[in-house]
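1. here's my sequence, what's the structure:
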Amino acid sequence: MVTARAARRFPLSDESSASATTLADVLHSRAFRITLMSVAIVVVVALVAVVVAAVVVVRRPLPQTGGTVTIPGLSADVTVTRDARGIPTIGAASTHDLFMAQGFVAAQDRFFEMDYRRHVTAGRLSELVGENEDALEADKVIRTFGWRNVAEQEWQLLEPSTREALQAYADGVNAYLKGKAPSQIALEYTVLGLQVHVGSPEPWDPIDSLAWLKAMAWDLRGNYDDELERATTYGSVRDVAKVDELFPTYPQDLNAPILAAGDETITTQTALHTDEVDLGGDAVQAAFAQAQAAMDAVPHLLGVGEGIGSNSWVVSGDLTADGHPILANDPHLGISAPGIWMQVGLRCTTVSSGCPYDVSGFSFAGFPGVVIGHNADLAWGLTNLGADVTDFFLERVDGNRTQRDDEWEPITTRTEVIKVNGGDDVTIEVRETAHGPIVSDVLDLAAVSDAPLPDGSARRGYEVALAWTALAPGRTADAVISIDLAKDAEDIARVGRLLEVPSQNIVFATADGHIGYQAPGRIPVRAAVVGDVPSDGTWPRPGWDSAYDWQGYVDSEQMPHATDPEDGFIVAANQQVTPAGQGPFLTKDWDYGYRSQLIREGLEDLLADGHKVTVADMNTLQTDEHNPFADVLVPSLLALDIDDPYDDDGQELLRTWDHVSSADSAAAAYFAAVWSTLLRLAFADDLPDGHGPDGGSRWLEVVRGLLDDPDSPWWDDRTTPGVVEGRDEVLTRAMVTARNELTVQLGTDATDWRWGRLHTAAPEHPVLGGSSIPGLVRDFVNPDPIAVGGGSSIINATAWNASEGYDVTAAPSMRMVVDLGDLDSSTWVNLTGSSGHPASNHYADQFGAWAAGETFPWPFTSAAVTADASRRLILRPEAASSS
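-> You can find the predicted model right below:
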């Protein structure tokens, strides 16, 4: 059957076109319901006409990528070349023109993505998509946070050069939008127009760019999920020590921190005595449940949960084939169509103090500059530091006031009006305490203000407020612009002082041979308070006791950093930064380091016997699929006897398995099923509903510890009265159950199973990808799923949630390897493609290569970029055009 997907295969250039036919005409045409069995000539003609009309409609928003376009506001011609994958390199004579052209090109390729993001970050999603419960809940929470309000306050804090870049970028976006109907800008507006009113998009504002940084900070915020999970788990087990068993200490004797032992400054904390706080009461647990629901309502533009992290490493030139450093980076974020990153090169035609940019890498559509990449002097990569920058404060509330020590303080309020496209306005009252916005009542869930307190009083209730460093104005935008000009460790240190949220590990390498690491971020200092519940940020805090208030922030000069370490390489993959007790306190909730240790060991293996590493070696290491879960668990599984030969089929696969979770591995499929079943049997009965184990590195460390304790109460399944299960019984049952489940899913013959049949990457459009969208449109905007290998805590980190299924939930959102000795020998690949237009040839043209672990050449020098160019567009000032 012919569908609109055929439009993507038409041999036409990515140029815009116009048609009076609307997508509504196409979708409602009978021709789309006529099968190829039809033989009547009139039916065939109608079918062809409708398909042609569909092609015109879906291709209308494709931008002009060749010839000349006049843009008022430019001071001179700007050249935009694009390579075979549509990746732009922009050359301009001035900084203003460079960023203005970047805004123009971003709008050409990704404006709907930008528009969607700004509606989300301003709490205005309902204005875009209409009456939708999820959109309205998201708007309520984000208005409560006040992301855009904070962004507006940041504007005056920024360097004049940063404000100029943001304004020039906005001017470029608006130059592209001027005079265009929504259907000329993006297909998504045409589809939305079938259900809601769609007018011309409002002009882009620099604050729209700044607000995007809040969404980035939110998804990379650290241990917020662990903090709430501790509190809700406590509601089930009622024992702090027992809860802590599910959050073990980082195994630094097994998995190395980023930095080795050294003379780091220790941030001291003063021990204080205070009242104890009972987190187990019904009122408290109800408040936490409301807070969790509010947090879950926020759309995740970068991704959230198991697998959100990154790999990065840098190797000294002493250990490389060409004698210069090599840097690798692949951030692990949620998968979407289009992908999160937009590749771009930004080049001043003559690099000078007046126009200093010569940088290439990965940017965010909607923000000027390059976020991760390299210039001629320095390459850098980012991974999530995971610092604890949020705390939930349990507040004692009496009407419109909250307790603080022996006094009661007023709760501040503000009114927010949410406009709903095609519906009535929704008004909410946002309340804030001294600690931050109250999030526990933002979704109008069941009130808890009348529930009794642990002390027996029924007069007051509990609410939950969120303290988060990103809710204070900062200068992260300065950091993004500044890093593009960095040349050495001193420049990176300055960037580290500016990059307040989200806190990211920065690894870097310089063309003159140095490698280094810098931890940036605005990190709260917490006092050590004596009580039943730890006061280190791992648990919610009693807001009525000022001893629990933040005591300031870690001095940026104390943040961990290193240059040219003795072993010649640095690995930063979300693990603990410094050995325990050294450096400032950052968090206790690290990734547990199995992935980072695999990278470290992979580098050590490559360097054995004097081998000098290459870019190709780094590309291979980025896609390594060795499974550390198998190293821990398979020996115990093979030690057990399964008598039935049918039940034993899966276990037999493990006997010869190399512990590599490749897409074509039968053993990897079986092991994944055993792992998820084991977690369910051992822990689901002890945890609150909706809080099942996600199967990530924390759970690997939990199970590793329990394997040496066969009679631990955690093994016992409380749903089987009168029976007390131990380790061996649970492991055996997990293997037998997994065999039966995979028989249903993949067939009787275990040797025919394949991990990739269970584990697929399926990027989804954020607005048009859901089940409520007509299948024709959904198929067109969502790339076909691809079977992939890898998994959670594997270097090729295609994460999955063991409580929800095997589909990929987060993955390497891009991969890059930079050779500082020959920048043109560097490589890169994006998750999907450079374009946000589903009809473009470049919407998902990198997806297959990404899934296969392949990368593309990354030209940087002027000669290489020119040789690689397949399209050339001149952006011309209005005066020059008229003359």
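
2. hey, let's count contacts and neighbours off CA atoms from now on
-> Will do.

3. count the neighbours of residue 178 for me.
-> 11 (other CA atoms under 10 Å).

4. repeat for residue 720
-> The burial count for residue 720: 10, using other CA under 10 Å.

5. second input sequence below; structure requested for side-by-side comparison:
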Amino acid sequence: MLAAMLLLVVALIATVWTYRVLVLPQTEGELRVSGLSAPVSISRDAHGIPTLRADNVEDLMFALGFVHAQDRLWQLETHRRIGSGQLAEAFGESALETDRFLRALGVRRTAQAQWEAVQGETRRVIEAYAAGINAFVEQHMDARPPEFLVLGLQPGRWEPADTLAWATMMAWDLGANWNAELIRMRLALSLPVQRIQELMPPYPGEQPLPLADYAALYRSLKVDGKLGQHALNAAPPSGIEGLGSNNWVVSGQRSETGHPLLANDPHLKLSAPALWYFARLEAPGFKVAGATMPGLPVVVLGQNEHIAWGFTNTGPDVQDLYLEEIHADDPALYRTPEGWARFETYEETIRVRGRPEVKLTVRATRHGPVISDAPSAGTDGLTGPREAPRYALAMRWTALDVPNTSVEAALAMNRASSVQSFIEAAALNIAPMQNMVVADREGRIGWVAAGRVPLRGPDHDLKGQVPAPGWEARYDWVGYLDPALTPREVDPARGWIATANQRIHGPDYPHYLGSEWALPYRQERIEALLQARQRHDLDSFAQMQADELSLATVKLMPFLRRAQSSHRLAAPVQALLAQFDGTMAAQRPEPLVFWAWSRHLTEGLLADEVGPELLERTMVGSRNYRDAVEGILARDDAWWCDDKRTPQVTESCQDQVDAAFHKALAELEALQGPDPARWQWGQAHQARAEHRPFSRVKALAPLFELRAPVGGDTYTVNVARVSLRADATTGERYLNEHGPSLRALYDVHDPSRSRVMHSSGQSGIVLSRHYHDFLERWTKVNYVPLWAPPQAQGPTLRLEPAR
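-> Okay, the predicted model is just below:
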């Protein structure tokens, strides 16, 4: 019996070892593959970062697709399924709602139309990239990554349109304000416009936009408030409040080297593996290194022989929602300024794992896809009874335009040789709109906000803030802003440029870009740190990227310090807070106290007016209402501070501050024990890199997702956005699931000094040491070299054209 068990254990170990050998990428030797015109070499350094060398750009991008498939095949599969709305086929009924929304939005259908318009080198590059992915899959069906085995799936074929669909989904995450429109519409069913403007206030120092009374408009249209209770509950995450990125660049006059230096840390949802994949690409006339993204055949952020560049999200208003009136007697018709028109219709079939397939008819109007055709999507109830709706809700969005030249723009940026040529290349970008900083070897620095911006006419009295009546021509877009007229700056006299999702133009610039800016705390801190020393180097830039002082916390701390409570821990906690300077260090208790207090305060001030369900839904992903809370406390606003659920008592703002403090103390004592000095922010505020889908499987989550305690918060330069909503799987609050997905520091004059880091590791295969070997460096704000010296190159795999 014992011998049999030993044999079984040995057999199991041998099987796992053999599987690991087969599933990890081949990194040396020679492979013959179909689709190449000439040999390609792939050399990997000790960090798993490949250097690809080819005789032409098409073969180079074939090799990039090949290595993406080697290391990130499951990630590519999820990207393909997201873009095509095919998640339920893999994950079952829990993903059906998302698929319905994506089919209604028509991402993959539009991507196919966009692909048919792509020409020239861009078309050849996208085709070569897809061929590289498929070449790997066809030759390596014997050992699929663990996710395929657990779920019993085979990788799908990557089509060129899948690249464009994934680019659109990135634009969705970075350019979506549609949910802010829906929030305002939902709130207008119970609040006047003035109160909504206080809840979702304008950028600091600005006045609210002069809008028509949209609350009265929706009453006149008979949008039933009782039908809006589940609004937004199921909408895919989007919105820009709390999302962010930082970039800055200094000229030679402000650097220790006498040449420009550039820093960038884009903030995205943390995932395992990370969204980014480092690579170095070399072909005659083409040499670039940096962060690629599986699914796209370009270096998205990086450096070539002449320039370095970095992005932050601009956050423009590039989406408008329209209420389309449906004909009372013929639901195939909707109202337009010229009369009744017929909906375009598309039949969709969604395969659902373990369940019968689902048939779905989706529609489009002259404005775009009808997103309310997705049952139970975030629009449920806002457009009338589902069995006989009075309105449909359609979306106009720049990313769905045909043609779309964003990939062409990225390729041109990879080739750019100067600040000027980079800005010219950026003019081709459609979506997402980004604040692009750039520096070149000639010593110039620049910035341009690049992306397609819709123009709204002067009689558009809703200004894209809320869904508009689709049958009124005055709410239609009247064109697009000339790309040469977007905000930009080249070689400013101060010697530096920085962006952090703040308002990027002055009050005199026309209202082209909208008003959904992030609060300016990160920008203010970056500017202070840039001006704190006359000359910077990459080490000072690294210190800036690690900075954890929260100016937003500093602003509200006087209110917290005045909080009173009968809780036995109130005095020792206030003693700690008396010395707190707003630095959100992971090992300290004060940041934990502050965020617990601010969460309870937000709920106490807003839940009675907004509704606890809507507040819980929107406090993360859409906005956290910090600007509203600041305004209420600054005004000592009795209307908001009174809890209207207790009519016999009129609560003051100080009452709310005190009650929130008491609740926070009780919560934290239960969470981390009776000694406040031992509470730690990082114990609750853990960076969690979610694995799709195994983070939602309790037994598998510890194996596949990545976690680490971190400091910072939503408003620090070292961003670690705080999730106020309880996690659906674990119940945890204050998790950090959105942060610096990538950090990069570039020396344009001496690229060997450039350094980068992302949040997981190069591999997406959990059995690889490169699955998580960047995590510790990332948490400590350390880096690896962007360009590897010759002696650092490891084993080389040679791809040969098949005979």
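
6. corresponding residue for residue 452 of the second structure in the first structure?
-> Under the alignment (TM-score structural alignment), residue 452 of the second structure maps onto residue 522 of the first structure.

7. what about the residue nearest to its match when sequence neighbours are not counted, neighbour count?
-> Nearest residue to residue 522 of the first structure, sequence neighbours excluded (CA to CA, 6 or more residues apart in numbering): residue 500, at 4.7 Å. Residues near residue 500 of the first structure, counting by other CA under 10 Å, number 23.

8. so residue 500 of the first structure sits against residue 475, correct?
-> Yes - Residue 500 of the first structure is within contact range of residue 475, at 6.9 Å (criterion: CA atoms under 8 Å).

9. what about residue 579 of the second structure, helix or strand, and which?
-> For residue 579 of the second structure, there is no host helix or strand (DSSP states H and E).

10. the second structure: which residue goes with the residue nearest to residue 522 of the first structure?
-> Checking TM-score structural alignment: residue 500 of the first structure goes with residue 430.

11. wait, a helix at its match?
-> No - counting by DSSP: H, G, I helix; E, B strand; the rest coil, residue 430 of the second structure is located in no helix; its state is coil.

12. for it, what are its contacts?
-> Residues near residue 430 of the second structure by CA atoms under 8 Å, 6 or more residues apart in numbering: 398, 399, 404, 405, 406, 450, 451, 452.

13. ok, those residues vs residue 527 of the second structure, which is closest?
-> For the contacts of residue 430 of the second structure, the residue nearest residue 527 of the second structure by CA to CA is residue 450; the value is 22.3 Å.

14. relative to residue 701 of the second structure, how far out is the closest one?
-> Going from residue 450 of the second structure to residue 701 of the second structure by CA to CA, to the nearest Å gives 39 Å.

15. so the two - more neighbours on which side?
-> residue 450 (28 against 16).

16. tell me the contacts of that one?
-> Per CA under 8 Å, 6+ apart, neighbours of residue 450 of the second structure: 426, 427, 429, 430, 433, 434, 435, 436, 483, 486.

17. just the buried residues of those.
-> 426, 427, 429, 430, 433, 434, 435, 436, 483, 486 (16 or more other CA atoms under 10 Å).

18. in strands, which of the residues you listed fall?
-> Members of these lying in strands (criterion: DSSP state E): 434, 435, 436.

19. contacting residues around the second one?
-> Think residue 435 of the second structure. If you count contacts by CA under 8 Å, 6+ apart, then residue 435 of the second structure has 311, 312, 313, 314, 447, 448, 449, 450, 499 around it.

20. now check the first structure for the residue matching the last one.
-> In the superposition onto the first structure, residue 499 of the second structure corresponds to residue 572 when matched by TM-score structural alignment.

21. for that match, what are its contacts?
-> By CA under 8 Å, 6+ apart, residue 572 of the first structure lies in contact with 258, 311, 312, 313, 383, 505, 507, 596.

22. my read: residue 710 of the second structure touches residue 682, true?
-> Yes - with contact defined as CA under 8 Å, residue 710 of the second structure and residue 682 form a contacting pair (5.1 Å).

23. any residues in contact with both of those two?
-> 585, 586.

24. what residue in the first structure is paired with residue 791 of the second structure?
-> So, by TM-score structural alignment, residue 791 of the second structure is matched to residue 867.

25. tell me the spacing between that match and residue 859 of the first structure.
-> Distance from residue 867 of the first structure to residue 859 of the first structure, by CA to CA: 9 Å.

26. more crowded one of these two?
-> residue 859 (24 against 11).

27. out of everything not next to it in sequence, what's closest to that one?
-> That would be residue 824: by CA to CA, 6+ apart, it lies 4.6 Å from residue 859 of the first structure.

28. ok, the residue mapped onto the one you found from the second structure - contacts?
-> When the second structure is aligned by TM-score structural alignment, residue 824 of the first structure is paired with residue 752. Residue 752 of the second structure makes contact with 785, 786, 787, 788, 789, according to CA under 8 Å, 6+ apart.

29. still on that earlier bit, what strand or helix carries the match of residue 791 of the second structure?
-> Residue 867 of the first structure belongs to helix 862-868, assigned by DSSP H and E.
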